[in-house]
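return a 3D structure for these sequence lines:
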Amino acid sequence: MASNIREAERLICINIKSFIADLCLIDKSFLIENVINANHNNINDVIESSSEMFFKPGTLCYAFSSRLTERYNTVPAISLDMRFSHKHVLVPFLLHIEDDFVGVSLAGTKLENKSPSIALSQLSDALYEARIYDRFNSSSPQDTISPQPPFCH
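Predicted coordinates for the structure are as follows:
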């Protein structure tokens, strides 16, 4: 079961890497300030702006919840509640943003079929179908299952 979760995290991370790259261009202090002040509409605007170039509308969304993790002698880590939704696949996940690290952790899944291998296949297909042509990453469906770590740097 844990390996399926890691595989789902890896699939999400691989397929949203261009979105992550665009999001990371935003000044972290802007995100931190908006998380502190619970300005979820501002965070949502940033997420929508970054995702609209890579995903069909409404497929990659901010779930209007976020948190900071204080760390000693460095900028706080940001965690944004996100949601990927396409066809019968709904995957809530956390997007973790730190100084030199961006990661994805699954928060739950709702897939039409509960079989792990079919669920991963549905997720992979849904991620591929939800994407708009990505000028930074011209991957095919086979690329979505290439071996990579579950976290992006």
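
hey, let's count contacts and neighbours off CA atoms from now on
Fine.

wait, a helix at N73?
No: secondary structure of N73 (DSSP: H, G, I helix; E, B strand; the rest coil): coil, not part of a helix.

so how many other residues sit close to it?
Close neighbours of N73, defined as other C-alpha atoms under 10 Å, add up to 6.

repeat for D134
Residues near D134, counting by other C-alpha under 10 Å: 13.

one more sequence to fold, the one below, so I can look at both together:
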Amino acid sequence: MLDIRNRHTAVRERLLAEALQEIVAELRLVDVVDYIAFLRMGEHGNIGDIVRSSSELHMKPGVLRFADGGEIDLNWGSVPVIALDLEFRHEPVVVHFRLELGAVNAAVDIRYIEVEDGEDATAAEVTDRLRHAIEASKIKPQPVTSVA
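Next comes the predicted model:
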């Protein structure tokens, strides 16, 4: 049986993963070889630009950013996995997490979550604040109006 922290962490990771689905699809438009080269050569600015442009249609500016770290799991005979350190920031919540991108799967691993004035918040309250921050960070599609 999972302890309460693990249950809340799993729920938070699921919330974040669901919010990032469209962004993950955008990130996969970049060739895996480019991620490998950028990570190996320390070209973090290029990855930051990719993350920024991939998220701009789905989240408000500055909400999702590359946190200057990542890893490559690349072995002979296996599918490469690119792990990017990312930060989700929408007041009052900041989440540091790792996004793992495989050929068909993606995973979110939360490393740290901070909630402004949240030192007395329960685990459920922190999860609820994250849920609200994710919802508030999304760019809402504008209704299409017809011109007569």
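
do a quick rundown of the helices in structure 1.
2-15, 17-23, 28-36, 40-51, 116-130 (DSSP state H).

out of the ones you listed, nearest to V89 of structure 1?
helix 116-130 (6.5 Å; C-alpha to C-alpha).

residue range for that closest one in structure 2?
The alignment of helix 116-130 of structure 1 onto structure 2 (TM-score structural alignment) covers residues 123-137.

and for the matching stretch, what are the contacting residues?
4-5, 8, 11-12, 15-16, 19, 59-60, 63, 90-93, 115, 118 (C-alpha atoms under 8 Å, 6 or more residues apart in numbering).

now do stretch 36-53 of structure 1: which range of structure 2 does it align onto?
By TM-score structural alignment, stretch 36-53 of structure 1 lines up with residues 40-57 in structure 2.

run through who's touching that stretch.
The contact list for stretch 40-57 of structure 2, computed with C-alpha under 8 Å, 6+ apart, reads 23-24, 26-27, 35, 37-38, 61-62, 64-69, 139.

what subset of those residues is buried?
Among the contacts of stretch 40-57 of structure 2, those classed as buried by neighbour count (16 or more other C-alpha atoms under 10 Å) are I23, V24, E26, L27, Y35, F38, L64, R65, F66, A67, D68.
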